[in-house]
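Asks: got a structure for you, letters missing:
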């Protein structure tokens, strides 16, 4: 379960931000999660609840998840298309010379703190 490792990284990042900014509490963190990142959002939030309770600064902190759509670029015709619908084959020209542009990311987008 790589979700636990991801959560540890997020927690470490938030704790560092908390120290740098003399925060007393972080109430929520918004995560951008790529549609084809391979991360299971329910596992991520379960791991988050367990991890957040281990740190005073994060206790009660909610994790909000925004899904980033997966988009593939066709190198042959230059058009983009939804990856999940069409996979590797371009629906416009039939080429397999494609690559994923977005949808594999995991980013901390926003932190609500005081």
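Replies: Sure, I can see it. The structure displayed is predicted, hence computed values, not measured ones.
Asks: for the rest of this, base every contact and every neighbour count on C-alpha atoms.
Replies: Will do.
Asks: next, count neighbours for residue 9.
Replies: Neighbour count for residue 9, taken as other C-alpha atoms under 10 Å: 12.
Asks: which element is it on?
Replies: Taking DSSP states H and E as the definition, one finds residue 9 inside helix 3-20.
Asks: give me the distance from that helix to the chain's centre.
Replies: Distance of helix 3-20 from the chain centroid (C-alpha atoms, centre = their mean, to the nearest Å) equals 13 Å.
Asks: ok, then the element right after it?
Replies: Past helix 3-20, the next helix or strand by DSSP H and E is strand 26-34.
Asks: and here is the other one:
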């Protein structure tokens, strides 16, 4: 289950950023991940929730997850198109000479934290 490894990295990075900002708690994380990573959305959510509950600093934190569909460009005709994981043939010229543009990313878009009152 590589989803646990992915979410461990996300959680570690979010906690580090929150602590560097002087936060008292991590409240939420917004993440974008490409479908071509083959990560299962439900497993990502489950892994995040399990990790969040294990630490008082992150307990109750929420995950806002956006799955990004694969998108490629045809190297023959230049057409850009979305596709599933297995069919990367150009829908215009039927070429398999394509390059993946999106769908393999994993990024933290934002985090929400609780800051101490001054």
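Replies: Yep, that arrived. Note that the coordinates shown come from a computational prediction; the quantities given were computed from them, not determined experimentally.
Asks: what does the superposition give as a TM-score?
Replies: The TM-score (TM-score structural alignment, normalised by the length of the first structure) is 0.92; 114 aligned residues with a C-alpha RMSD of 1.5 Å.
Asks: neighbours around the residue nearest to residue 40 of the second structure when sequence neighbours are not counted, how many?
Replies: Nearest residue to residue 40 of the second structure in three dimensions, chain neighbours excluded: residue 3, at 7.2 Å (C-alpha to C-alpha, 6 or more residues apart in numbering). If you count neighbours by other C-alpha under 10 Å, residue 3 of the second structure ends up with 20.
Asks: repeat that for the one 10 residues further on.
Replies: For residue 13 of the second structure, the tally of surrounding residues (other C-alpha under 10 Å) stands at 12.
Asks: with the one 3 residues further on instead?
Replies: When counting by other C-alpha under 10 Å, one arrives at 13 neighbours for residue 16 of the second structure.
Asks: look up how far residue 1 of the second structure lies from the residue positioned nearest the centre of the second structure.
Replies: Centroid check for the second structure by C-alpha atoms, centre = their mean gives residue 33 as the closest residue, at 2.8 Å. As for residue 33 of the second structure, its distance to residue 1 of the second structure is 16 Å (criterion: C-alpha to C-alpha, to the nearest Å).
Asks: is it true that the residue nearest to the centre of the second structure touches residue 44?
Replies: No - using C-alpha atoms under 8 Å, residue 33 of the second structure is not in contact with residue 44; the gap is 10.0 Å.
Asks: could you look up the SS state of residue 63 of the first structure?
Replies: strand (DSSP: H, G, I helix; E, B strand; the rest coil).
Asks: which residue is the nearest non-sequential neighbour of it?
Replies: Per C-alpha to C-alpha, 6+ apart, closest to residue 63 of the first structure is residue 29, 5.1 Å.
Asks: pretty sure that neighbour contacts residue 112?
Replies: Yes - in this structure residue 29 of the first structure lies within contact range of residue 112 using C-alpha under 8 Å: 6.3 Å.
Asks: of these two, which one has the most company?
Replies: Applying other C-alpha under 10 Å to residue 29 of the first structure and residue 112 shows that residue 29 carries more neighbours, namely 20 against 12.
Asks: what about the residue mapped onto residue 102 of the second structure from the first structure, how many neighbours?
Replies: Alignment note (TM-score structural alignment): residue 102 of the second structure maps to residue 102 of the first structure. A total of 18 residues lie near residue 102 of the first structure under the criterion other C-alpha under 10 Å.
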